[in-house]
Each structure stands twice: as C-alpha cells, then as structure tokens.
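structure, please.
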Amino acid sequence: MRAIVQNSVGGPEVLAVSDRPTPSPGPGQVLVRVKAAGVNPVDVAVRAGFYPLLGEPPFIIGWDIAGTVEALGDGVTAFKAGDAVFGMPYFPKQAAAYAEFAVAPADEVALKPAALDFDQAGGLPLAGLTAWQALVGAGGIKAGQRVLIHAAAGGVGHLAVQIAKAKGAHVIATASTEKRDFVRSLGADEVIDYTATDFSETVRDIDIVLEPIGGDHAALSLKTLHPGGIIAALLTPSDAARAEIDRSGKRFARIGVRPDGPALRELAALAEAGKLKVHVARTFPLAETGAAHIFLGTRPIGKVVLTT
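Next comes the predicted model:
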C-alpha cells in the first residue's frame, strides 16, 4: 500500500509517499480501506517535532479515518466486510491514518452516517470527539445553558457550535470578520468579531467555555463565567492564567481527546438527523500531504482532508 512516511521531524517536505506492507487485523480489529483521512493541528505538531507523541521517526502520522471494512480480525461481530466506517483509532498512539489501509480496534470505529460522504466523515472524528468530550463529557451541557465557543469557524469550533445547538444551548461564538456569516449559518445565537470587540468585556453568565487557544487567553475567558461555570481547554493555559483560574475557584478541565466508539455513534446520529454537518474547506490527494499541512496553516474554515 501507499503511505505517507516521515523519516525525520521537520517541515512539510519530510512527508513522503512510500510503499509499505498492508497491515492485517488482529483479534478485535478491523482493516479499513481508507478513503479519506482528516488533517488536524496535532498532525502538524507531531510532524514538526513540537509534540513527540510517537517517539523518534520513522512513523506514519494521522488519526482520522473514513473508509470501508476490508477484513475482520477474530472476534469482530459488529461489522462486516464492505461496511462504511469512520473513527479515530489509537490516539495518542500511532494509528498510521495517512495510508491506503489502516488497522483499528473495532470498538473505536462506528458506521459512517449516510448523511456524510467519505470526505466529510474523514474530517469528523478527532475534531468532533474533541468538541463532544469538552461540551458533553467535561461540561455536562444542558438545554438552556449559555455556551461560549472560541475559534468557532475552525475544525473543532464549527462542530462544537452545532453540537451545543443540538443540545439546546444558547451559543455565543467568536470568529474573525470574514468568518462571521459562516458561523451564523451554523446556528450560533450570537457571533462576536474578536478583531473588533473584546469578548471578555461584553460576555457574561457563561456556563461552558470551549477554550482552544491556550496561553493567557483562558484568563480572558474566565471573566465570562458565572460562579458555577467551567472552562474546557484544548491547550494548556499559561502559568499566570492557570493561577488566576485556581484563585477564582471556578472549574477548569484540560481536554485530551481519546477514542470513543459510543460518542462516534452519537455524532453519527446527529448527522443523520440533519443537526451536524462537516464543512470541508479543501481536499488533497495523499501524494500532496505536505501541501495539505501548509494549507491548514492558513486557518481555513472547517476541515482539511486527504483522499486516497
């Protein structure tokens, strides 16, 4: 099979097409013929050596997959050959998603919703699970709550807006000027242009903040929370911001996404109900993976996806 292998960490140029043996599924695993693989910021960080999840190269990065079941390992009864599936296997261990085939534990994939094509399904798992585990898992989101979602046009953000709306929340979102209309189209009740308005001075009584920015930004989000609110952070806040959060007595959760078959099925159900759409900004063929990483750095709306 073709796979994107890197023999060193560095820029996009280290991502090279290579021939590798097609893996075989072991007990409890499925072999997936990958049709689409999402590209995420964590992929870029691992590729560049900023986030050494996989140790020393060579390795194959990528975690999002969507495709069809090619073969079943012993004991797998939930799927059959030919089933369309999607998932985020093994994270944070190597899943080797940037390839024509990938092995995944059967309980870490789910049937692809018919409402999403393979490109859309390939962009959903990591970002969708991150949003779900932040809002539903850590936040315990309930109907009528006020939720603040930052970077609402991004991969995680645009899914989080839709999940929060599906749960009955009042959604306040931040986005840049040129992305406001897109975020409104997702159903956000209020959209704040962060280039023109200081959200920390205007937003109050928030139950859950989805905080994907890190650094000192969490301290600004802290000002919007009511006393029982929670910040669900995707990146580590600065020491000063964390100290301020601790002094405030308000709740804080650092979200580290994990494989979650039941949550994938919940996301699939939302998609089938027409309540969750995945916006794919652009697709790239596997051979142009480096270009896909460069494009992701332009902060496009929604998701970037590789196709095989």
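
contacts, neighbours, all on C-alpha from now
OK.

the stretch 51-200 of the chain: helices as residue ranges?
Assigned by DSSP state H, counting those that start in this stretch, the stretch 51-200 of the chain shows helices spanning 118-122, 125-132, 155-166, 180-185, 199-202.

here is a second sequence; please produce its structure as well for comparison:
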Amino acid sequence: MRAVVIKSFGGPEVLEVVETPLPEPGPGQVRVKVAAAALNPVDAAFRDGYIAPLTDGQLGLGWDFAGTVDAAGEGAGFAPGTAVVGLSYGPAATKSHADHVVVDASAVAPAPTTVDTVHAATLALNALTAAQALDLLALSPGDSLLITGAAGALGGFAVQLAHRAGITVTALAGPDDEQLVRSLGADTFVPRGATVAPAAADAVLDAAVMGEPALAYVRDGGAHVGVIPGASPAPVRSVRVETVEVSPDGARLAELVKLLDAGVLTTRVAGTYPLGEVAKAHTRLAEGGVRGRLVLIP
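Purely as a prediction, here's the structure:
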C-alpha cells in the first residue's frame, strides 16, 4: 500500500509517498481502507520534528480518517464492509495518510450518514479534542466561555458544543469571521487584535495557542485549557490551568457522529488533494487562512 511518511524533519519537501506492506489487524483491531483523511496542524508539527522521534527510521502522518473496514481482528466488533470514522492516535511508522490504516477498534465509530466521506474525515480529531477540552473545563449552563481561534476546526466545534450545553460563548477570531462564528452559536464576537478587551469569562479554551495572553480573558479563580501539551502558561490569580491531550474514544466519537447527523455539528472542508500531492496540501496549510480542513484522498 501507499503511505505518507517522513524520514527526516523539515518542510513539505521531506514528505514521501512510499510503498509499504499492507498491515494486518491484531486482536481488537480493525484495518480500514481509507477513503479520505484530514490534514491537521499536528501533522505539520510531526513533520517539523516538534512532537515525536522517527520510528524505525520513519514517521507516518495522519490522524483522523473515514473509510471502510476491510479486515478485523478477533473481538474487534466491526464487520468488514462497515463504514467508519476514527482516530489514528500517536506516533507510528504509518498512519492514516495512507491507503489503509490499522487502529484499535475502540478508536473508531460508525460513519455519519448525512455527509460524504470527505467531510466525515474531518470530525474525529478536532471534535473529540473540543469535547474533551470542555470536559476539563467542567462548565455549567449559564457559565461564560471565551474561545480563541473560534473560526478554526477545533474552535468551531467547541463553539457548537458549548452553545448546545447552554454556555455563553464569546468567540475570538479574525475580523472577517464574525458571521461564521455567530452562525456556529457564538453569543459575542471579539476580533483578533481588538484594543478593548472582552469581559473576563469563567473560562478560556485557547484553541489559537495564544498562551499567557489568553489568561487575561479569564476571571480570578476561573479556568484555562490549552491544546498543546507542555505549552500552557503558568497559573496566575488562582486560575486553574490545564491542557487537553486528545484520547481515542470510539464511544464518544459515536455520540459526536450523532450530533453531526442531527445538524448540531458542522464539518467544513477547505479543499481536497490526491494523496500523491500531500506536499502541496502541507504548503497550502502553511500559508494560513484555511477555514475548514484540507483533506487527502488516497
């Protein structure tokens, strides 16, 4: 099968599409024939060498995906032919930017029925991260939450999930993103770079990775959740500071799929690229201003 790997760290030029043996699922695992796989900033971070070392001389890329189970290990619970979405978590020699991916069955869920595979492939990583970040914040209906990077994939899901939970949402995003974030459920919009600071919120979800400056948006004794392990600011004013590190969770992903099918969540695709043009996709991601996810098609 073909798989996107890196054998050294650097820019998009280090990406390779190589032929590699078809992986076999073990007990409790499934092999998925990938129909589409999203490109996320974490893939660029892997490529740049910020997160994980090379595994056996190479490192695969790709986290979330949509496709069809074509082989299942003992006790996997998914029959071949089942359409699924899932998360290929952590470093490995090959991941979901490939023709096939093997993952634990506990990391996949039945695919949504209301969107195509390209849109379905953008759900797992960002929606799970948003849901798990909100779990850490432990807010109640009526509490206030400011979300930085609210127009991004992670931030957008967080706006929708928080709005559904009855939380009052302030969205901080680019000046041209007000209509978008309000359509997702934001109650208040703050343009990035505004000279007048918003009212302090009960909590901040820092999807834009602002770091220490985002603490200014939290009330004394509030909460701050970052999205990059090891990059959270030091706590001040009794603010509780935590970091979400996404965990594969097929049961939770199945709940998010139902919310997508019910129209509560919205997937956004900025463009598609053939797997062989992965370097072009990485270059486009690095240019910035992408609203939605770029998706690779094997």
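
superposed, what's their TM-score?
Here the TM-score for the pair of chains, by TM-score structural alignment, normalised by the length of the second structure, is 0.93; 297 aligned residues with a Cα RMSD of 2.0 Å.

among the helices of the stretch 51-200 of the first structure, which comes closest to Ile255 of the first structure?
helix 125-132 (7.4 Å; Cα to Cα).

check the offset of the closest one from the chain's centre.
Centroid separation for helix 125-132 of the first structure versus its chain: 4 Å, with Cα atoms, centre = their mean, to the nearest Å.

and what of stretch 113-130 of the second structure?
Taking the mean of its C-alpha atoms, stretch 113-130 of the second structure sits 9 Å from the chain's own mean (Cα atoms, centre = their mean).

start and end of it, how far apart?
End-to-end distance of stretch 113-130 of the second structure: 22 Å, with Cα to Cα, to the nearest Å as the criterion.

got the buried residues for it?
For stretch 113-130 of the second structure, burial by neighbour count (16 or more other Cα atoms under 10 Å) applies to 117-130.

what does that stretch contact?
35-38, 63-67, 85-87, 111-112, 153-155, 157-158, 161, 244-247, 249, 252-253, 256, 260-261, 267-269, 293, 295, 297 (Cα atoms under 8 Å, 6 or more residues apart in numbering).

let's see that with 7 Å instead.
Under the criterion Cα atoms under 7 Å, 6 or more residues apart in numbering, residues 35-38, 63-66, 85-87, 112, 153-154, 157-158, 246, 253, 261, 267-269, 293, 295 lie in contact with stretch 113-130 of the second structure.

now do the longest strand seen in the first structure against helix 125-132, angle only.
Looking across the first structure with DSSP state E, the single longest strand is strand 29-39. Strand 29-39 of the first structure and helix 125-132 are oriented at 80 degrees to each other (axes from the mean of the first three to the mean of the last three Cα atoms, to 10 degrees).

quick one, strand 29-39 of the first structure and helix 155-166 angle?
Strand 29-39 of the first structure runs at 100 degrees relative to helix 155-166, counting by the same axes, to 10 degrees.

which other helices and strands contact strand 29-39 of the first structure?
Helices and strands touching strand 29-39 of the first structure, by 3 or more Cα pairs under 7 Å, 6 or more residues apart in numbering; DSSP states H and E, are strand 65-72, strand 101-105, helix 118-122, strand 303-307.

give me the mean deviation of the first one from the second structure.
Think strand 65-72 of the first structure. Once fitted to the second structure, strand 65-72 of the first structure is off its aligned match by 0.8 Å on average (mean Cα distance after the TM-score superposition for the first structure).

the longest strand of the first structure: average distance to aligned residues in the second structure?
Mean for strand 29-39 of the first structure is 0.6 Å (mean Cα distance after the TM-score superposition for the first structure).

what's the match for Asp117 of the first structure in the second structure?
Correspondence of Asp117 of the first structure to the second structure, assessed by TM-score structural alignment: Asp116.

show me the strands in the stretch 151-298 of the second structure, by range?
Taking DSSP state E, counting those that start in this stretch to define them, one finds strands in the stretch 151-298 of the second structure at 168-173, 188-191, 201-206, 218-226, 240-243, 269-274, 293-297.

contact partners of the third one?
Translated: strand 201-206 of the second structure. With contact meaning Cα under 7 Å, 6+ apart, strand 201-206 of the second structure is reached by 143-148, 214, 217-219, 222-227.

got it, and the fourth one?
Contacting residues not belonging to strand 218-226 of the second structure are listed as 133, 137, 200-207, 209, 215, 232, 237-244 [Cα under 7 Å, 6+ apart].

looking at the contacts of strand 201-206 of the second structure, spot the one nearest Leu275 of the second structure.
Comparing the contacts of strand 201-206 of the second structure against Leu275 of the second structure with Cα to Cα places Val227 closest, at 27.4 Å.

quick check: the closest one touching Val241?
No - the criterion here is Cα atoms under 7 Å, and Val227 of the second structure misses it with Val241 at 11.2 Å.

just give me the neighbour total for the counterpart of Ile297 of the second structure in the first structure.
Aligning on TM-score structural alignment places Ile297 of the second structure opposite Thr307 in the first structure. When neighbours are counted by other Cα atoms under 10 Å, Thr307 of the first structure registers 22.

surely Thr307 of the first structure and Thr289 touch.
No - at 9.5 Å, Thr307 of the first structure does not count as touching Thr289 under the criterion of Cα under 7 Å.

need the counterpart of Leu186 of the first structure in the second structure.
In the second structure, Leu186 of the first structure lines up with Leu184, judged by TM-score structural alignment.

okay, now that match: neighbour count?
By the measure other Cα under 10 Å, the count of residues near Leu184 of the second structure is 21.
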